[in-house]
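*Asks:* Test case, fold it:
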Amino acid sequence: MAEVATSRTSSATSDQLLVVIDPVARRTDGESVRIAKDVLSAGAAGTKVCLPDSAEEFARALARRGSRRPVVVGDDRALVRAVTLLHRQRELAGCALSLVPVGSAVSLARSLGVPAGAVAAARAVLDGAERRMDLLVDDSDGVVLGALRIPPLGGPAGMPEAGGEAGRPWLRTCRSLVRTLVPAKPSGSVSAPEAGPARLRVEVDGATLVDLGQPVECVSVVPDTSGTARVEVRPASVGAEASPLLARARTVTVSGAHFRYRADAAVSGPVGTRTWVVREGAWGLTVPVR
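*Replies:* As a prediction, this is how the structure comes out:
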């Protein structure tokens, strides 16, 4: 892992930065990485740049940051990796992260308020303010920053037809998600039987929102800014569209047939049960001052 230290006297900020540049970002958009590094080095009192070549080196760089403020240059996966590492080290409470989004998968970063573009994002690192946000933490110590999704069982053919998607953006999301979770069939292979909608029990703060007897098309859990998560369950329907089941909760448990789920950009499972708990204001991200 290469490290480069730069420093300058600055009246604008006394921040000491640790800039960790994800290897994927270096491979996909070296020019944006160079611009971000130049802006940060010019604007901070002291900048240490780390170029990890693996997840292990990425973790070591964060662990050895000392009093420096960590800045991740990379995509959504790099951001989630950094939050996960700091959470498991129990250091999230006292550490504000900054991000310069580089790569093709940066929709989570933008939804959290990080500017697009290397220059704007780097300036936000220097001049922005920390915003504390809620975090979903599961019983395997995994984290969710933006959204948790559980699709139906089986392949895309088990979903309603595309013609029924008009005015139903949740359905398009679920169909797209299923396609990412189900591997393509090899040529000449025999199709497995379609499993259809999922049969899951969804409990919110100990109360059952939906039980195994009601098949569901999609479950989504999104951390809010009030110490709770927004839970939406779309029951499977025949004919008229069934109304979604909505709730807010601090604890969400999903159980039943083994299922896979998408937490931000990562797919996990299959699991038979999983519980997510909202940690209010658990992590901080530097965003532009409004």
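*Asks:* going forward, measure contacts and count neighbours with C-alpha atoms only.
*Replies:* Fine.
*Asks:* State the number of residues packed around residue 216.
*Replies:* Neighbourhood size, residue 216 [other CA atoms under 10 Å]: 25.
*Asks:* Could you do the one 4 residues further on as well?
*Replies:* Taking other CA under 10 Å as the criterion, the count of residues near residue 220 is 21.
*Asks:* So it lies in a helix, does it not?
*Replies:* No - Residue 220 is assigned strand when assessed by DSSP: H, G, I helix; E, B strand; the rest coil, not a helix.
*Asks:* Spit out the contact partners of it.
*Replies:* 147, 148, 149, 150, 230, 231, 232, 233 (CA atoms under 8 Å, 6 or more residues apart in numbering).
*Asks:* Can I get those in a markdown table including secondary structure and neighbour count?
*Replies:* Shown next, in a markdown table, are the contacts of residue 220 (DSSP: H, G, I helix; E, B strand; the rest coil; neighbours: other CA atoms under 10 Å):
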| residue | secondary structure | neighbour count |
| --- | --- | --- |
| 147 | coil | 19 |
| 148 | strand | 22 |
| 149 | strand | 19 |
| 150 | strand | 24 |
| 230 | strand | 16 |
| 231 | strand | 21 |
| 232 | strand | 18 |
| 233 | strand | 20 |
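*Asks:* Now render these as TSV, adding distance to residue 72.
*Replies:* Listed next are these as TSV, based on distance: CA to CA, whole Å:
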residue	distance to residue 72
147	21
148	23
149	25
150	28
230	28
231	30
232	32
233	34
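*Asks:* Could you also give me the structure for this second sequence? I'd like to compare it with the first:
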Amino acid sequence: MATFATSEQLLVIIDPAARQTDGESVRIAKDVLSAGAAAKMCLPDDPEEFARALSRRGSRRPVVIGDDHALLRAVTQLYRERELAGCGLSVVPVGEASLAESLGVPCGAVAAARAVLDGTERRLDLLVDDSDGVVLTELAIPPARRHVPERLSAAPWYRSLVRTLNPRPVRLAAVPSPGPARLRVEVDGETLVDLAHPVEAVTVIPTTSGTAAVEVRPLSVGAEATPLRASGHTVTVTGPDFRYRADAAVSGPVRKRTWRVMEGAWGLVLPSA
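*Replies:* I've put the predicted structure just below:
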């Protein structure tokens, strides 16, 4: 674990969705960070500019002001540049931040900004897949049913947020849960379930011990079926065109994907104990 001096230079990247979602929280975070450290503010207009700013950070420690999607974007970018191991990342959550909070980041602009200045870097495990995707907290197959509340879908800031995260036109509608899937799940090369047995859900969670906890819920008929559990360093899922949710993002369809655990792969600055 590493602690940081307030004299250290920061690169504060403010996600465009955060500026539109809660400009007041962004202003408060900027004020706290600027008062406590030498902070360079960067206001990218789109994900491409966000990535360029992160790549050109130099010796400055990156701080992301934004939601869970912004956090995932930053971790993914650093991993694909193969610079994740040497870069302690900080985040001030603005917008949907259930992922950041589950990792221990304080909610509230002031508390989160103070943690950036006074916190400690914690090394965390990571799941990476064979397409350079990352999973910070949980992988789920199939992705859970999600609804966009009507009052949010009508709000201008929400439509702008969706356009920022996905430049393609999207329909703000419910994403239905698919039915039972036939999947082969292998953990460290050993088959946990094969294609002959339909499953309701598969979850994979990186632990703090360099392994992933895997749970498969078989399709239940009558009495609830007992979940199948295993742990290992690599997890391979094979099946006919399945989708999966990695943290806050849904991907697919794919027919095969392998995830492996990278122990202590990334650093997140959290409040000091």
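*Asks:* Near whichever residue in the first structure pairs up with residue 233 of the second structure, how many other residues are there?
*Replies:* Residue 233 of the second structure maps onto residue 250 in the first structure, with residues paired by TM-score structural alignment. Neighbour count for residue 250 of the first structure, taken as other CA under 10 Å: 20.
*Asks:* check contacts around residue 250 of the first structure.
*Replies:* Residue 250 of the first structure sits in contact with 204, 205, 227, 228, 229, 277, 278, where contact means CA under 8 Å, 6+ apart.
*Asks:* Quick check, the fourth one in contact with residue 278.
*Replies:* Yes - with the criterion set as CA atoms under 8 Å, residue 228 of the first structure and residue 278 qualify as a contacting pair; they are 6.0 Å apart.
*Asks:* need the strands for the stretch 101-250 of the second structure, in chain order.
*Replies:* 120-129, 134-135, 139-141, 184-187, 190-193, 199-206, 212-218, 228-232, 234-246, 249-270 (DSSP state E, counting those that start in this stretch).
*Asks:* and for the first one, what span of the first structure is it aligned with?
*Replies:* Applying TM-score structural alignment, one finds that strand 120-129 of the second structure aligns to the residue range 129-138 of the first structure.
*Asks:* average offset between the matching stretch and the second structure?
*Replies:* After superposition onto the second structure, the mean distance of stretch 129-138 of the first structure to its aligned counterpart is 0.3 Å, using mean CA distance after the TM-score superposition for the first structure.
*Asks:* Distance from the chain centre to that stretch, please.
*Replies:* 11 Å (CA atoms, centre = their mean, to the nearest Å).
*Asks:* for stretch 128-139 of the first structure, same thing?
*Replies:* 11 Å.
*Asks:* Going by neighbour count, list what's buried in that stretch.
*Replies:* Residues of stretch 128-139 of the first structure classed as buried: 128, 129, 130, 131, 132, 133, 134, 135, 136, 137, 138 (neighbour count, 16 or more other CA atoms under 10 Å).
*Asks:* my guess is the last one contacts residue 277, does it?
*Replies:* Looking back up the chat, that one is residue 138 of the first structure. Yes - look at residue 138 of the first structure against residue 277 with CA under 8 Å: they come within range, at 6.2 Å.
*Asks:* measure the aligned partner of residue 261 of the first structure in the second structure to residue 209 of the second structure for me?
*Replies:* Aligned by TM-score structural alignment, residue 261 of the first structure pairs with residue 244 of the second structure. Between residue 244 of the second structure and residue 209 of the second structure the distance is 24 Å, computed by CA to CA, to the nearest Å.
*Asks:* now swap in residue 245 of the second structure and tell me
*Replies:* To residue 209 of the second structure, residue 245 of the second structure is 23 Å away according to CA to CA.
*Asks:* Look at those two and report which has more neighbours.
*Replies:* Taking other CA under 10 Å, residue 245 of the second structure and residue 209 do not tie; residue 245 has more neighbours (18 against 11).
*Asks:* so the more buried one makes contact with residue 137?
*Replies:* No - counting by CA under 8 Å, residue 245 of the second structure stays clear of residue 137, with 10.8 Å between them.
*Asks:* Residue 202 of the second structure -> the first structure?
*Replies:* Residue 202 of the second structure maps onto residue 219 in the first structure, with residues paired by TM-score structural alignment.
*Asks:* scratch that, residue 74 of the second structure is what I was asking about
*Replies:* Residue correspondence to the first structure (TM-score structural alignment): residue 74 of the second structure is matched to residue 82.
*Asks:* which residue sits closest to residue 3 of the second structure, ignoring its sequence neighbours?
*Replies:* Using CA to CA, 6 or more residues apart in numbering and skipping residues adjacent in sequence, the residue nearest residue 3 of the second structure is residue 120, 4.5 Å away.
*Asks:* That neighbour against residue 269, yeah?
*Replies:* Yes - if you go by CA under 8 Å, residue 120 of the second structure and residue 269 touch, sitting 5.2 Å apart.
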